[in-house]
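Engineer: coords please:
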Amino acid sequence: MDWYSTVFETIDMRSFSNLWFWIALAVLWSSTSHYVLGVPWDMVLRAQKHGGDEAARGAAMEDMNAMVQIQIRRILYITRESGLMLTGIICFILTAAVLLGWVYGREFAQAIFLLGVPMAGVWLLSIRTARQIDAAALTGEPLIKRLFRHRLTVQVIGMVSIFVTAMWGMYQNMSVSALGG
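Structural biologist: Next up, the predicted model:
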């Protein structure tokens, strides 16, 4: 047996039966849910409820406001400077994944598509939220409310994405085992 065959026999290249794919899916959505517009969620929570200590709460709120402003400027800059090019590249990759996955039956491309489409939706939602926060110059409690709403929407997208991916993965695994291979 040659090296190439040994590696691909050891590492199952079928995505939906591979434990690493499911771990990557869980880490992807966990990270996406934790970093709201690039701001760690614990920072938002610390700013919202830092006990009765007003000095500590004020410092936490200042830090959160500064971090959100930095991340919003970063997101809007990337959108302005590279938005059209990124849109074209992402659309190309997702179209290639659809064609390879469903026309040519490649599981890996299906997995990339099922990871990529919801993340593209989250990116668009993040741009929209960043623009809204920037336009309204939100700080303090209104900003926290907006971040809560954004995070909830991201979590709903994540739950739907995980559900659809799990259903498609189970279907694929059952189809392969029914065919005997």
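
Engineer: alpha carbons only for contacts and neighbour counts from here, please
Structural biologist: Fine.

Engineer: which parts of stretch 22-32 are buried?
Structural biologist: Going by neighbour count (16 or more other Cα atoms under 10 Å), the buried part of stretch 22-32 is W22, L25, W29, T32.

Engineer: Report the distance from it to the chain centre.
Structural biologist: Its chain's C-alpha centre and that of stretch 22-32 lie 8 Å apart, by Cα atoms, centre = their mean, to the nearest Å.

Engineer: if you go through the chain in chain order, where are the helices?
Structural biologist: Ranges of helices in the chain, per DSSP state H, are 3-10, 19-34, 41-48, 54-98, 107-136, 140-179.

Engineer: Now do the fifth one against helix 140-179, angle only.
Structural biologist: Interaxial angle of helix 107-136 relative to helix 140-179 (axes from the mean of the first three to the mean of the last three Cα atoms, to 10 degrees): 170 degrees.

Engineer: this one next, for a side-by-side:
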Amino acid sequence: MDWYTSVFELIDMRSFSNLWFWVALAVLWSSASHWVLGVPWDMVLRAGRVGGQPAADMETMVRINSERILYITRESGVLMTGFAGFVLTFLFLVGFVYGREFAQAVFLLGTPMALVWLLSVGTAGRVQRQELSDAALIKQLTRLRFYIRLIGMASIFVTATWGMWQNMSSSALGG
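Structural biologist: Coordinates of the predicted model:
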């Protein structure tokens, strides 16, 4: 038995039984809830607590990132939406109709992130339209982070439930 075979017997390379998939899921949602509109959450907290220059820095970052998000959306929003819809539909069909676990895993990562992107675009537009600043801006970012965390919790629950089902099904079938 060679090294390659030993490693693949030791580490199950299917998505839902692979430790690296769960690490990636945790990192994905940790990052999504930490970076709200491209601004680190600790910067938002510091801006609310201290005010002054930290608040001005946060507002500048939000303004820059909001403009960037809206520019991307204006320039290629229809194309991105169509492509994302195609990819997610493809992953759904390959994963759930044809039973490919990798496609299921990527679909369960990508679909909630598409929702996060839509929420971020909406929030960026609201920040720019209403010219939010100070406490109103922090409140809007807090609300966005809350919704991102709700989506993340639901996503982790659904993914963990589906992953356990897949793992139990494959072990019941003998591999």
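
Engineer: Put together JSON lines for the buried residues of stretch 22-32 of the first structure, with distance to A55 of the first structure on each row.
Structural biologist: Shown next, in JSON lines, are the buried residues of stretch 22-32 of the first structure (distance: Cα to Cα, whole Å):
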{"residue": "W22", "distance to A55 of the first structure": "43"}
{"residue": "L25", "distance to A55 of the first structure": "40"}
{"residue": "W29", "distance to A55 of the first structure": "34"}
{"residue": "T32", "distance to A55 of the first structure": "30"}
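
Engineer: The aligned partner of G105 of the first structure in the second structure - how many residues pack around it?
Structural biologist: Using TM-score structural alignment, the partner of G105 of the first structure in the second structure is G99. Around G99 of the second structure there are 12 other residues, counting by other Cα atoms under 10 Å.

Engineer: give me every residue that touches the residue most central in space within the second structure.
Structural biologist: Closest residue to the average C-alpha location of the second structure: M113 at 3.6 Å, with Cα atoms, centre = their mean. By Cα atoms under 8 Å, 6 or more residues apart in numbering, the contact set of M113 of the second structure is empty.

Engineer: L70 of the second structure now?
Structural biologist: V121, A124, G125.

Engineer: switch to 10 Å and redo it
Structural biologist: By Cα atoms under 10 Å, 6 or more residues apart in numbering, L70 of the second structure lies in contact with S76, G77, S120, V121, G122, T123, A124, G125, Q128.

Engineer: List just the nearest of the buried residues of stretch 22-32 of the first structure to T10 of the first structure.
Structural biologist: W22 (17.4 Å; Cα to Cα).

Engineer: List the contacts of that closest one.
Structural biologist: Here W22 of the first structure is in contact with S15, F16, L28, I162, T165, A166, G169 (Cα under 10 Å, 6+ apart).

Engineer: Same check on I75 of the first structure?
Structural biologist: Counting by Cα under 10 Å, 6+ apart, the residues that I75 of the first structure touches are L37, G38, Q69, G83, W123, S126, I127, A130, R131.
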